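Novice: need a structure here:
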Amino acid sequence: MTRAFRTAAVIGAGTIGLSWATLFAAHGLTVRVSDPRPDLAEAVDDALATYAPHLAARGLDVTGLADRVHLAADVSEAVRDADVVQENGPERAGFKKDLFATLAREAPAHALLLSSSSAIPSTAFTGELSDEDAARVLIGHPFNPPHLVPLVEVVPGERTGEDAVLDAVDFYISVGRTPVVERKEIPGFVGNRLQNALSREAAYLVQEGVVTPEDLDQVVINSLGLRWATVGPFLGAHLGGGPGGYRHLVEHIGRSMQQTGAGLGTPSQNKEQKEAQERLIEAVEKAYGSSTYSELTGTRDRRQLAVLAALDSADKEEN
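Specialist: Predicted coordinates for the structure are as follows:
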């Protein structure tokens, strides 16, 4: 690592912020959490109790975890001694603009200022910062829940310094994440754009009566999800071409795949949109509404842990 990270400020204690806070603390950092929600103390306690077993299953020592997580009275107190700040506020450029002005003013000059923004590039909310402050601001976008899902998209803004990019990569590696640097800002970054493309076609197929929501999920779980948990789209396609690889695949089925792609649907729009969207929502609620949020996330997290453990085991056998 180019420098040490000992204290982290987590700004915003929703689902993402609470997951980050638990992860950081499990890796030995002192964490200060700030959020105006009146139930902050209860939310932090519940998150630590829920997420600690997940991290223990991943081989981390969670002894004394709660002793490393502290509630801050406000943003200024949270970032006062921070080496790194992870912001998890509302997805509004104006809000982030005001917040990062405060973070840049109140945090130490060496502090790395990271945003969990899901779609808004940092250049959109750092325009009024000085060059010095803008140089240490960039996106560190996780996937939910970040204490389990390894990917972090590291996206520098137009004025982000290269040292900050390297520091962000080092930091996320130090807390067990897999950072991927994306060198061009684009709304939604990479992961959410891919997810959105699949989600649009999924919504179209359900709206058209081709498949139910639960059966579409089974299609993904038992094919694409299983494949993509081990190889990405490009490696999967390369292997799909057999010994001839990606070139063979493109030359032999590329045209038919292009024709399929050209026929991808768009969910209902304009005057039909509201009714079609309501039917889709009702179909999803029918499929999964009988279970509580905690039951569904519990199942998801257990399965994600199982996948991670299986991949770890396979990698150890290979090595």
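Novice: Every contact and neighbour count from this point should use C-alpha atoms.
Specialist: Fine.
Novice: Other residues contacting stretch 63-83?
Specialist: 5-11, 21-22, 25-26, 28-36, 40-41, 45, 48, 52, 85, 102-103, 106-108, 110-112 (Cα atoms under 8 Å, 6 or more residues apart in numbering).
Novice: And the helices in the stretch 151-300 of the chain, which stretches?
Specialist: With DSSP state H, counting those that start in this stretch as the criterion, the stretch 151-300 of the chain has helices at 162-174, 191-207, 213-219, 225-228, 233-240, 245-262, 273-288, 293-318.
Novice: Tabulate the ones you listed in a markdown table, adding columns for mean neighbour count and distance to P142.
Specialist: Converted to a markdown table, those look like this (neighbours: other Cα atoms under 10 Å; distance: least, Cα to Cα, whole Å):
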| stretch | mean neighbour count | distance to P142 |
| --- | --- | --- |
| helix 162-174 | 18 | 10 |
| helix 191-207 | 16 | 9 |
| helix 213-219 | 15 | 22 |
| helix 225-228 | 14 | 18 |
| helix 233-240 | 15 | 20 |
| helix 245-262 | 13 | 29 |
| helix 273-288 | 14 | 25 |
| helix 293-318 | 12 | 15 |
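Novice: Which of these sits closest to L148?
Specialist: Of all these, helix 293-318 sits nearest to L148, with 7.3 Å by Cα to Cα.
Novice: now for the closest one, which elements pack on it?
Specialist: With contacts defined as 3 or more Cα pairs under 8 Å, 6 or more residues apart in numbering; DSSP states H and E, helix 293-318 has these neighbours: helix 40-57.
Novice: what helices or strands is the helix it packs on leaning on?
Specialist: helix 15-26, helix 293-318.
Novice: try 7 Å this time
Specialist: If you count contacts as 3 or more Cα pairs under 7 Å, 6 or more residues apart in numbering; DSSP states H and E, helix 40-57 packs onto helix 15-26.
Novice: Tell me the buried residues in the helix it packs on?
Specialist: Neighbour-count burial for helix 15-26, counted by 16 or more other Cα atoms under 10 Å, picks out I16, G17, L18, S19, W20, A21, T22, L23, F24, A25, A26.
Novice: about what we covered before: and the helices of the stretch 151-300 of the chain as a markdown table, adding distance to T123?
Specialist: Formatted as a markdown table, the helices of the stretch 151-300 of the chain follow (distance: least, Cα to Cα, whole Å):
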| stretch | distance to T123 |
| --- | --- |
| helix 162-174 | 14 |
| helix 191-207 | 18 |
| helix 213-219 | 36 |
| helix 225-228 | 31 |
| helix 233-240 | 29 |
| helix 245-262 | 33 |
| helix 273-288 | 33 |
| helix 293-318 | 33 |
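Novice: please give me the structure for this one as well, since I'd like to look at both together:
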Amino acid sequence: MTETCAPEQVRRVACVGAGVIGGGWVAHFLARGYDVTAWDPAPDAEARLRRLVEAAWPALEQLGLAPGASIGRLTVTATLEEAVSEAQFVQESAPEKLDLKRELLTKLDAATPAGVVIASSTSGYPMTDMQTEAVTPGRLVVGHPFNPPYLIPLVEVVGGERTDLEAVRWASRFYETAGKSVITMDREVPGFIANRLQEALWREALHMVASGEATVRDIDLSITEGPGLRWAIMGPMLTFALAGGEGGMAHMLDHFGPSLKSPWTRLEAPELDKALYDAVVAGCDDAADGRTIADLVLERDRGVIAVLRATGRLPGSETGPEAGAE
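Specialist: Now for the predicted structure:
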């Protein structure tokens, strides 16, 4: 792929599809100071999009706007071709229908200037299945966000079998420049990473409701008042590493590894062989990045207290959902 400009030089972004996800992307890119052109085939798309951006803007102001950021830098075009004619990056956010995605990406490939990367917001389809009819599939990548894209930092980037590696690298650099937290995946995985984890929790929750083991309220409280507080600071792997005390993940696996055979979930546990054991321990060491267990405990504790205070769950908290309510 011959790129038209470096990721840091992008000034104009096109967003194709302006629903909840596409509109969230529009708001995010505007807040980061880009000129944004948008297109959506729905007859009321422009009015809905502008309402969404205006509703998101107060939150974006709190996060901090980039110099020059303005809602006035949004242009809604009458055609797809107009939207992408001068784009330096394209974000597609059409509904999750494979035939529609495939057709739209093919049209975008034909209409977008050569060398411009085109990313899909798909939440599950592999790019390999979507790029089959494109003339230049090498520039097509997945840029999977989380709702709302203007608020949740994560985006997962991965190419398909016919995607150029340079396009994946370029997209990851662009998203980072645009203020996102990026996971660049080495290979396609159905549902990507975060959705796989979300889905596992969701399915187990449905099992528990269906069998009468827990209520919806029980399940939500079990996360918001339990592990969810820790996950906001560090993910499940480092969180479990701290369960091993000074021995870290190795001690945790030695102590709790046998419970993988216990019927705590409907998911089948992998065999905790030496390769998996070593990979998890080494991965936690890498993630700790030089921080000791004591450092991580202090970081976790401070973070959880901050979350509790921010959500009004500590005595005397002046913030949270009820604070300032009218």
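Novice: Any idea what the TM-score comes out to?
Specialist: The TM-score (TM-score structural alignment, normalised by the length of structure 1) is 0.79; 267 aligned residues with a Cα RMSD of 2.0 Å.
Novice: If any of the contacts of stretch 63-83 of structure 1 are buried, put those into a ChimeraX selection.
Specialist: To isolate the buried members of those in ChimeraX, using 16+ other Cα under 10 Å:
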select :5,6,7,8,9,10,11,21,22,25,26,28,29,30,31,32,33,34,35,40,48,52,85,103,106,107,111,112
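Novice: Inside strands: which ones of the contacts of stretch 63-83 of structure 1?
Specialist: Using DSSP state E, the subset of the contacts of stretch 63-83 of structure 1 located in strands is T7, A8, A9, V10, I11, T30, V31, R32, V33, S34, V85, L112.
Novice: Taking those together, which two end up most distant?
Specialist: S34 and L112 (16.8 Å).
Novice: chain center to stretch 191-208 of structure 1: distance?
Specialist: Chain-centre distance of stretch 191-208 of structure 1: 18 Å, with Cα atoms, centre = their mean, to the nearest Å.
Novice: Kindly report the same for stretch 242-255 of structure 2.
Specialist: Put simply, stretch 242-255 of structure 2 sits 29 Å off its chain's centre (Cα atoms, centre = their mean).
Novice: Would you check the span in structure 1 matched by it?
Specialist: Counting by TM-score structural alignment, stretch 242-255 of structure 2 falls onto residues 239-252 of structure 1.
Novice: And the contacts of that stretch?
Specialist: Contact with stretch 239-252 of structure 1 is made by A237, H238, as judged by Cα atoms under 7 Å, 6 or more residues apart in numbering.
Novice: Quote the end-to-end distance of that stretch.
Specialist: 14 Å (Cα to Cα, to the nearest Å).
Novice: Kindly report the same for stretch 151-160 of structure 2.
Specialist: Terminal residues of stretch 151-160 of structure 2 lie 27 Å apart, using Cα to Cα.
Novice: how about it: buried residues?
Specialist: Neighbour-count burial for stretch 151-160 of structure 2 flags L151, P153, L154, V155, E156, V157, V158, G159, G160 (criterion: 16+ other Cα under 10 Å).
Novice: any chance of those residues in TSV, plus distance to I71 of structure 2?
Specialist: Output for the buried residues of stretch 151-160 of structure 2, formatted as TSV (distance: Cα to Cα, whole Å):
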residue	distance to I71 of structure 2
L151	16
P153	20
L154	23
V155	23
E156	26
V157	27
V158	30
G159	31
G160	34
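Novice: Would you mind checking which of the residues you listed is nearest to A310 of structure 2?
Specialist: Nearest to A310 of structure 2, judged by Cα to Cα, of the buried residues of stretch 151-160 of structure 2 is L151 at 16.2 Å.
Novice: Give me the aligned partner of that closest one over in structure 1.
Specialist: Residue pairing (TM-score structural alignment): L151 of structure 2 is matched to L148 of structure 1.
Novice: again with A205 of structure 2
Specialist: Here A205 of structure 2 is matched to A202 in structure 1, going by TM-score structural alignment.
Novice: So that match versus V210 of structure 1, what's the distance?
Specialist: Taking Cα to Cα, one finds A202 of structure 1 at 10 Å from V210 of structure 1.
Novice: still on that earlier bit, hmm, which two among the buried residues of helix 15-26 of structure 1 are most spread apart?
Specialist: The widest separation within the buried residues of helix 15-26 of structure 1 (Cα to Cα) is 15.5 Å, between I16 and A26.
Novice: and the gap between G188 of structure 1 and T15 of structure 1?
Specialist: 19 Å.
Novice: so who does the nearest residue to N147 of structure 2 once chain neighbours are set aside touch?
Specialist: Using Cα to Cα, 6 or more residues apart in numbering and skipping the chain neighbours, the partner closest in space to N147 of structure 2 is I21 (6.5 Å). Taking Cα under 7 Å, 6+ apart, we find I21 of structure 2 in contact with S93, N147, P148, P149.
Novice: do that again at 8 Å, thanks
Specialist: Listed by Cα under 8 Å, 6+ apart, the contact set of I21 of structure 2 reads S93, S121, N147, P148, P149.
Novice: List buried residues within those.
Specialist: S93, S121, P148, P149.
Novice: what does the first one align to in structure 1?
Specialist: Aligning on TM-score structural alignment places S93 of structure 2 opposite N88 in structure 1.
Novice: Now do the helix or strand harbouring D301 of structure 2 against helix 248-256, angle only.
Specialist: Following DSSP states H and E, one finds D301 of structure 2 within helix 293-310. Using axes from the mean of the first three to the mean of the last three Cα atoms, to 10 degrees, one finds that helix 293-310 of structure 2 and helix 248-256 are set 90 degrees apart in direction.
Novice: From G159 of structure 2, how far off is the aligned residue in structure 2 for D163 of structure 1?
Specialist: Superposed on structure 2 with TM-score structural alignment, D163 of structure 1 falls opposite E166. Note on E166 of structure 2: its distance to G159 of structure 2, by Cα to Cα, is 10 Å.
Novice: same question, F240 of structure 2
Specialist: 31 Å.
Novice: again with P95 of structure 2
Specialist: To G159 of structure 2, P95 of structure 2 is 19 Å away according to Cα to Cα.
Novice: ok, now T311 of structure 2?
Specialist: 38 Å.
Novice: And for K261 of structure 2?
Specialist: In this view, K261 of structure 2 and G159 of structure 2 are 36 Å apart by Cα to Cα.
Novice: residues contacting the nearest residue to A6 of structure 2 once chain neighbours are set aside?
Specialist: Leaving aside its sequence neighbours, A6 of structure 2 sits nearest to W170 (Cα to Cα, 6+ apart; 7.8 Å). With contact taken as Cα under 8 Å, 6+ apart, W170 of structure 2 is in contact with A6, P7, V117.
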